[in-house]
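[1] could you work out the structure for the sequence below:
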Amino acid sequence: ELSTCGCSRARRPAELPRDWLWGGCGDNLEYGYRFSREFVDAREREQTVLKGSHEHLLQQMNIHNNEAGRRIVSDLADVQCKCHGVSGSCSMKTCWLQLADFRKVGDALKEKYDSAAAMKLNTRGKLVQMHSKFNPPTSHDLVYVEPSPDYCLKNQSTGSLGTVGRLCNKTSEGMDGCELMCCGRGYDQYKAQIVERCHCKFHWCCYVKCKRCTKIVDQFVCK
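    Have a look, this model is predicted:
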């Protein structure tokens, strides 16, 4: 039980209209930041590793990425407001600070993941960028010290199942598209028979009854 985790004490934003109330019980970002740093980083900070070793490199990477994650969550927090007044007139508003939803945070982290910087240890045991021609990562950026495995091919040591035999979307330009999913190997097209619910009707009271329809669709599978 987190007895010391009260409401947010964040200052009223300067851009908030004067007749709007700053209150409610906003998310306590400061407490959450401190608690997550103590809890999530504990394993890394309590672990004794040899300076300059591969374990030390991984430790420094994890500490950096943990901090980047916390900062991203804090940066995405935004002001939320609720209207008050007779018959929804919204003559008064109460506003508070609220964390972003998980989807928004996840999308931001995915963007950071896609642009993560390769790092190594210098002679003093500090993380430095492997390729100096790029801008150095900030405390809001993610870093890595080992390249990702080739997920296109099956690899038992990493648990990757590869993409051979995976269904793909011929019309998509995203990660589920055949061009990306099949890693340039091409794909096979075939007809498949699927059964789905159809002609659904609501019956009083209270259930929905559907028929089962069969149709033939085109499916695409990675070679």
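
[2] for the rest of this, base every contact and every neighbour count on C-alpha atoms.
    Will do.

[3] so residue 136 touches residue 127, yeah?
    No. Using CA atoms under 8 Å, residue 136 is not in contact with residue 127, being 10.7 Å away.

[4] also this sequence, please, to line up against the first:
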Amino acid sequence: MTCLRTHSKSTILDHMHLKCKCHGLSGSCEVKTCWWAQPDFRAIGDYLKDKYDSASEMVVEKHRESRGWVETLRAKYALFKPPTERDLVYYENSPNFCEPNPETGSFGTRDRTCNVTSHGIDGCDLLCCGRGHNTRTEKRKEKCHCIFHWCCYVSCQECVRIYDVHTCK
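    Coordinates of the predicted model:
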């Protein structure tokens, strides 16, 4: 979805917290220095992701007023609670990045390497957009059993390792 308003600045300000440090002998706190600290990046990311997942779909309505044509946004589904000033809203669906699209610059996800054990965005279920994945076995030569010789070189053996590589259909 294409989000209309994000309030990321106010989100960061809302999550600012006071940090203090004591100065003095053995941490006696004779002098205390405090400052406003930014929130943890992960906390802000999780907060914005929750907002994104619960964004409200809107409809653009045009109507005539004394100053001319005016566009306003109305919630598409009246059964849901109307969005507040702090909610994310959108009126256009996001492009489908599963398929190639020269307009958006998306190459699609066919032949992309995916992680078969992950449930995240790199996982085959999500990344392959429900199309499934192929698995092939690759043999790779790698350096192994390396030994550091004093002074000053490293000697290694060459090992062949076998990997399963998963790619989107």
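
[5] of residue 136 and residue 127 of the first structure, who's got more company?
    Relative neighbour count places residue 127 above the other of residue 136 of the first structure and residue 127, with 20 against 15, counting by other CA atoms under 10 Å.

[6] what's that one aligned with over in the second structure?
    Per TM-score structural alignment, the equivalent position to residue 127 of the first structure in the second structure is residue 73.

[7] what do you get for residue 188 of the first structure?
    Using TM-score structural alignment to pair residues, one finds that residue 188 of the first structure aligns to residue 134 in the second structure.

[8] do the same with residue 157 of the first structure
    By TM-score structural alignment, residue 157 of the first structure lines up with residue 103 in the second structure.

[9] show me what contacts the most centrally placed residue in the first structure?
    Nearest residue to the geometric centre of the first structure (CA atoms, centre = their mean): residue 106, 1.7 Å. Residue 106 of the first structure is in contact with no residue at all, counting by CA atoms under 8 Å, 6 or more residues apart in numbering.

[10] that one belongs to a strand, doesn't it?
    No. Residue 106 of the first structure: not assigned to a strand; according to DSSP: H, G, I helix; E, B strand; the rest coil it is helix.

[11] quick check: the gap between the match of residue 157 of the first structure and residue 58 of the second structure.
    According to CA to CA, to the nearest Å, residue 103 of the second structure and residue 58 of the second structure sit 24 Å apart.

[12] more crowded one of the two?
    Neighbour totals were compared for residue 103 of the second structure and residue 58, and residue 58 leads with 19 against 7 (other CA under 10 Å).

[13] isn't that one up against residue 75?
    Yes. Between residue 58 of the second structure and residue 75 there is a contact under CA under 8 Å: 4.4 Å.

[14] coming back round to it: next up, the contacts around the match of residue 127 of the first structure.
    58, 59, 60, 61.

[15] can you tell me which of the residues you listed are buried?
    Among the contacts of residue 73 of the second structure, the ones that count as buried by 16 or more other CA atoms under 10 Å are residue 58.

[16] now the strands for the first structure?
    With DSSP state E, the ranges of strands along the first structure come out as 21-22, 78-84, 92-98, 117-121, 127-129, 143-144, 154-155, 160-161, 167-168, 187-203, 207-222.

[17] could those strands go into JSON lines alongside distance to residue 69 of the first structure?
    Below are the strands of the first structure laid out as JSON lines (distance: least, CA to CA, whole Å):
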{"stretch": "strand 21-22", "distance to residue 69 of the first structure": "27"}
{"stretch": "strand 78-84", "distance to residue 69 of the first structure": "16"}
{"stretch": "strand 92-98", "distance to residue 69 of the first structure": "17"}
{"stretch": "strand 117-121", "distance to residue 69 of the first structure": "15"}
{"stretch": "strand 127-129", "distance to residue 69 of the first structure": "17"}
{"stretch": "strand 143-144", "distance to residue 69 of the first structure": "11"}
{"stretch": "strand 154-155", "distance to residue 69 of the first structure": "29"}
{"stretch": "strand 160-161", "distance to residue 69 of the first structure": "25"}
{"stretch": "strand 167-168", "distance to residue 69 of the first structure": "31"}
{"stretch": "strand 187-203", "distance to residue 69 of the first structure": "37"}
{"stretch": "strand 207-222", "distance to residue 69 of the first structure": "34"}
